[in-house]
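*Asks:* Okay, structure incoming, though there's no sequence with it:
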């Protein structure tokens, strides 16, 4: 099955207002920048996003956020994004902050068809007991707070029940892919990309290199069964990568 789509704009054309998205990347490393830009140009709004963080001011998901296109974020890190913090504290954005390992497992579990799992992360805190502010009012009150989660003891240790995550769409970036949707990720850009793709009902991958034929099975980081659309990037798009914090010597 040939899953190659000619353009990013065509690949995201059916993502409508109110859709939920799982988005790969960590900070600006491995983000699907071309797909996000195409989504921004489409004018879609009221998005619910699941991602490690929400990009930075002016980059990645931060572009959609600054235009008020995102209504809810599930993440583990506010990141280097002052606008994210401003919208959250100002009551404009609903934010579910969860432990990073729990986020990754919720995405993976969703992709594997596992409805929920127990983890020790968060036991003894508001993550398990509830009361974390998800959304503030404009005057600083709490409009929506996290619920208390089920807890259970196994072999003398307490665990909290976490529900898996699935989304309408997933947007990810890979260094190589084939027309069947098999993907290879570049070093640390592997981060949340495979997990996000697994959780999306329709996963769209932008690839820096579309290989001729099929990837060798031993190379594949994510099998094509999890990917529905592949968008090959131009050389310029593949090379255009932002650095969150440049370190020089």
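*Replies:* Nice, I can see it. Model, not experiment: these values are computed from the prediction.
*Asks:* CA only for contacts and neighbour counts going forward, please
*Replies:* Will do.
*Asks:* Can you give me the neighbour number for residue 80?
*Replies:* 17 (other Cα atoms under 10 Å).
*Asks:* Which residue is the nearest non-sequential neighbour of it?
*Replies:* For residue 80, ignoring the flanking residues on the chain, the nearest one in space by Cα to Cα, 6 or more residues apart in numbering is residue 56 at 5.5 Å.
*Asks:* And here is the other one:
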């Protein structure tokens, strides 16, 4: 019997190893798998490469992970925001490596990994520092830059509901990077607010099929506060 439900966050994260490349869902503060990030901090894996839309907010969630010093490199689109002081301090003191990727390219590089695409040409970044050292080509009179997929060992995403096969549905903007990240990792771990019986999820509403998901774990539905996460009592 297929049953991908983990009894706890530590159990779900047991397969994460030192040196892993970890995709972390979320856009700004929407759809961030905060409970899984907290679990990763407790897990203790180090020398990580993290891929996310930004470099953390405040001192919770992804910023808290960066603060542990266990992230070697971050690949993101928006490393600096008004409350990205944790990343700023690490970067200015040369304690973390940054690969800056335009947001559209970031999504497409992740999608390409899941789709089995070896590389693709994109006009974004041509003629800038972001294209330095990369192959370029003129196609139909326009200049393009060769971009490569971002493959990952683990993806941490947040969904609205799932079943024991790992099928997932999302809530509005919390969907963001989750679906493409799920396809690009060897192991996808999803936190969900509800676990449904098989057949209760409308097949037409399933965004991420269970074939892309390794583990799901139920988390309590609690109010978020700012960029952080209020844990259940």
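*Replies:* Now that the structure is in, tell me what you want to look at. What you are looking at is a predicted structure, and each value in this text was computed from that prediction instead of being measured.
*Asks:* rewinding a little: report the separation between the residue nearest to residue 80 of structure 1 and residue 84 of structure 1.
*Replies:* Using Cα to Cα, to the nearest Å, one obtains 8 Å as the distance from residue 56 of structure 1 to residue 84 of structure 1.
*Asks:* Mind listing the shared neighbours of these two?
*Replies:* Common contacts of residue 56 of structure 1 and residue 84 (Cα atoms under 8 Å, 6 or more residues apart in numbering): residue 62.
*Asks:* helix/strand/coil for residue 64 of structure 2?
*Replies:* Following DSSP: H, G, I helix; E, B strand; the rest coil, the label given to residue 64 of structure 2 is helix.
*Asks:* Could you check how many residues crowd around it?
*Replies:* 19.
*Asks:* With the one 10 residues further on instead?
*Replies:* For residue 74 of structure 2, the number of neighbouring residues by other Cα under 10 Å comes to 24.
*Asks:* in which helix or strand would I find it?
*Replies:* Using DSSP states H and E, residue 74 of structure 2 maps to strand 71-76.
*Asks:* Please list the residues outside the following helix or strand past that strand that contact it.
*Replies:* Downstream of strand 71-76 of structure 2, the first helix or strand assigned by DSSP H and E is helix 85-92. By Cα under 8 Å, 6+ apart, the surrounding residues in contact with helix 85-92 of structure 2 are 55, 56, 58, 59, 63, 66, 67, 79, 80, 96, 97, 98.
*Asks:* Same check on stretch 175-190 of structure 1?
*Replies:* 1-4, 25-26, 29-31, 173-174, 205, 207-215, 219-230.
*Asks:* buried ones in it?
*Replies:* For stretch 175-190 of structure 1, burial by neighbour count (16 or more other Cα atoms under 10 Å) applies to 175-185, 189-190.
*Asks:* Now tabulate those in TSV and tack on secondary structure.
*Replies:* As requested, the buried residues of stretch 175-190 of structure 1 are arranged in TSV below (three-state DSSP):
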residue	secondary structure
175	strand
176	strand
177	strand
178	coil
179	coil
180	coil
181	coil
182	coil
183	strand
184	strand
185	coil
189	helix
190	helix
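*Asks:* got those as a markdown table, with distance to residue 196 of structure 1 columns?
*Replies:* Formatted as a markdown table, those follow (distance: Cα to Cα, whole Å):
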| residue | distance to residue 196 of structure 1 |
| --- | --- |
| 175 | 16 |
| 176 | 17 |
| 177 | 16 |
| 178 | 19 |
| 179 | 19 |
| 180 | 18 |
| 181 | 14 |
| 182 | 15 |
| 183 | 13 |
| 184 | 14 |
| 185 | 13 |
| 189 | 12 |
| 190 | 11 |
